[in-house]
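# Show me how the following folds:
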Amino acid sequence: MAAPRTVRAGRRSLTVHRPDKVLFPADGNGKEYTKGDLVAYYRAVAPFMVPHLRGRPLMLERHPDGIDGPRFMQKNVPEHYPDWIKRVEVAKEGGTVTHLVCDDTATLVYLADQACVTPHRWLSRAGKEHHPDRLVFDLDPPTGDDFPAVRQAALLLRELLDELRLPSAPMTTGSRGLHLVVPLDGRQDFDAVRAIAKDVADHLAEAHPGQLTAAARKKDRGERLYLDIQRNGYAQTAVAPYAVRAKPGAPVAVPISWDQLDDPDLDARRWTIADAVDQARTNPWAGLASRGRSLTPAARRLDDLRG
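This is a model prediction of the structure:
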């Protein structure tokens, strides 16, 4: 067993325990990744990833024994986590939950040492928990190998969002499909945002009934791609940009440009911890955060489209 390793993360020096612990067993290409590899990736991608996490409550997906072992979905921050890690107490039914907030590189590296493979973020920020500044459409194909259907759905959804004058940006999920992210101005609450998201999904599904569905029940979808809007709710989470997924080969959820969507070699697991930092350096979502919109004018335009 390798000795603990000390790494520098921002202004802090952190100890990485059992850096040789295999978290991702060898995949079909014979490549395995260790906890040390996970730490190195999150340390390198932190300048690009932390801005997408800053101020947001997180849910932590931990795999202490690797991706083939038990999975722990952690909301409450354990007492033994360092005092310098930021926390936020938020309301839940019957009480409160104290979530972790990742505002710096050191926190991200510490989480990797805790075998947090995937951080999932809220779509709202601490202090404004009920008012999201992101809307997410999850394009979920009926089978994992049907990325052409995902690409087509993304283009159709973008076309509709453009008509509604809502900016949008795609992200591979590192799993099966794509997320389309719409920046918001944070003035409306989750109920209002989710209602409009549902109206958009319903309208697009009605326009393309053979390809798309907004049916929440899996048995009602058939072979159609599911326009999932379920993440747009209070205390719901979405996988964070540049987060590693607990899949063979350590694929990463990666923001992309609309031009990259045309690449015939693109799929949901195109990038891994071996090359996702290179993609991050291209800054495919440049300026997106400053383009937040109100959904009220979009809702009126949608009503006009629906007649």
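# C-alpha only now, for contacts and for neighbours.
Will do.
# so how far is H120 from the nearest residue to R5 once chain neighbours are set aside?
Of all residues not flanking R5 in the chain, V16 sits nearest, at 5.0 Å (CA to CA, 6 or more residues apart in numbering). From V16 across to H120, the span is 22 Å (CA to CA, to the nearest Å).
# before we move on, what about L184?
For L184 relative to H120 (CA to CA), the value is 19 Å.
# what's the helix or strand hosting R121 in contact with?
Using DSSP states H and E, R121 sits in strand 116-122. Residues from elsewhere that reach strand 116-122 (CA atoms under 8 Å, 6 or more residues apart in numbering): 38, 53, 56-64, 235-240, 243-246.
# likewise stretch 44-53?
Taking CA under 8 Å, 6+ apart as the rule, stretch 44-53 contacts 101-105, 108, 121, 240-242, 277, 280-281, 283.
# this one as well, want them side by side:
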Amino acid sequence: MKLTHPERIVDAESGATKGDVARYYETVAPQLLGQLKGRPVALLRAPEGVGAAGFFQKHPGKAALPGVHVLDADLWPGHEALMEVASPRAVLSAVQMNTLEFHPWNARRRRLNKPDRMIFDLDPGEGVGWDEVRDGTLLVRDLLQQLQLRSWLKTSGGKGLHVVVPLAARWPVDVVRGFSQAVVQRLAREHPERFVAKSGPANRVGRIFVDWLRNGDGATAVAAYSLRARPGLGVAMPISWDELPALTGAAHWTLANAPQHVAARKADPWAELDAYKQSLVAPMQALGYRAD
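Below you'll find the predicted structure:
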């Protein structure tokens, strides 16, 4: 596929070009596509590069991207058709149109109303240090373990961390969203000095907002292996829990060093994630949450 203006700088801090972005995504396409195939996706496009106004594209519009699959409009009643990126050609087609970030749904297109993942996005407020983010993430994991839920971890490539819980695709999105909110409210009650359950910068000064809104209808979260449209082009990187203590921050990996890290890994820390089809029956009972 022809890439126009590969020499154009997209990130002034690192000096990375559009060609560098394309080469990065070509390198990690096998891993990235494992997170995108079968799921609708939103694209964060940044025509003027990092630091300038970008926009999310959730629907194909009048000019569909070559290789990007346009899904049936009736999959999400009352909305325009959605898109799926399921091939290397589709990835590079999105990059050609200045996409920097890929944000898949938590549900697969065949069961769009029943998510197979639940995400807790730790978003630190002003004055919260990295050590506090790391320790708070462990508290999230510990509560989930108490609720009989195993979780996986990834850096956000920005400021925080994402805790990912794979599910059996049996519960409607409203139930998953409500349950995730109840989990965060429990965290905020038990650790009010660390966590807040309400969004908004003023609410999380000195504390961490654990974003449960990522689990709502039509909500998305940045894909593992996606770049972030931030200075330095951080990468959302899947990691094992054992790797957490050594991290220097949520943008520990960037476009510059992520491919080498992926190539040098002895094992994929998310290799077993999709094999876990976890039930919410016992966790809802343990939490005292009732789905109306």
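# returning to what we had before: neighbours of the residue opposite the residue nearest to R5 of structure 1 in structure 2 once aligned, just the number please.
Using TM-score structural alignment, the partner of V16 of structure 1 in structure 2 is L3. Neighbourhood size, L3 of structure 2 [other CA atoms under 10 Å]: 14.
# and L3 of structure 2, helix, strand or coil?
Look at L3 of structure 2: counting by DSSP: H, G, I helix; E, B strand; the rest coil, its state is coil.
# Distance of it relative to H103 of structure 2?
Taking CA to CA, one finds L3 of structure 2 at 22 Å from H103 of structure 2.
# Next: A282 of structure 2.
30 Å.
# Tell me which of the two has more neighbours.
Per other CA under 10 Å, whichever of A282 of structure 2 and H103 has more neighbours is H103, with 23 against 13.
# What's that one aligned with over in structure 1?
Taking TM-score structural alignment for the superposition, H103 of structure 2 sits opposite H120 in structure 1.
# And for the closest residue to that match other than its chain neighbours, the neighbour number?
Distances taken as CA to CA, 6+ apart place V239 nearest to H120 of structure 1, at 4.4 Å, with adjacent residues excluded. For V239 of structure 1, the count of nearby residues is 22 (other CA under 10 Å).
# Hmm, A253 and V239 of structure 1 touching each other?
Yes - under the criterion of CA atoms under 8 Å, V239 of structure 1 lies in contact with A253, with a separation of 7.4 Å.
# Now the common contact residues for the two.
Among the neighbours of V239 of structure 1, those also in contact with A253 (CA under 8 Å, 6+ apart) are T173.
# And the strands in the stretch 1-150 of structure 1?
Counting by DSSP state E, counting those that start in this stretch, one finds strands in the stretch 1-150 of structure 1 at the ranges 5-9, 12-16, 22-24, 33-34, 57-62, 72-74, 86-92, 95-101, 116-122, 134-140.
# quick one: contacts of the second one?
To tie it back to what came earlier, the one meant is strand 12-16 of structure 1. In contact with strand 12-16 of structure 1 (CA under 8 Å, 6+ apart) are residues P4, R5, T6, V7, R8, G36, V39, A106, V109, Y110, D113.
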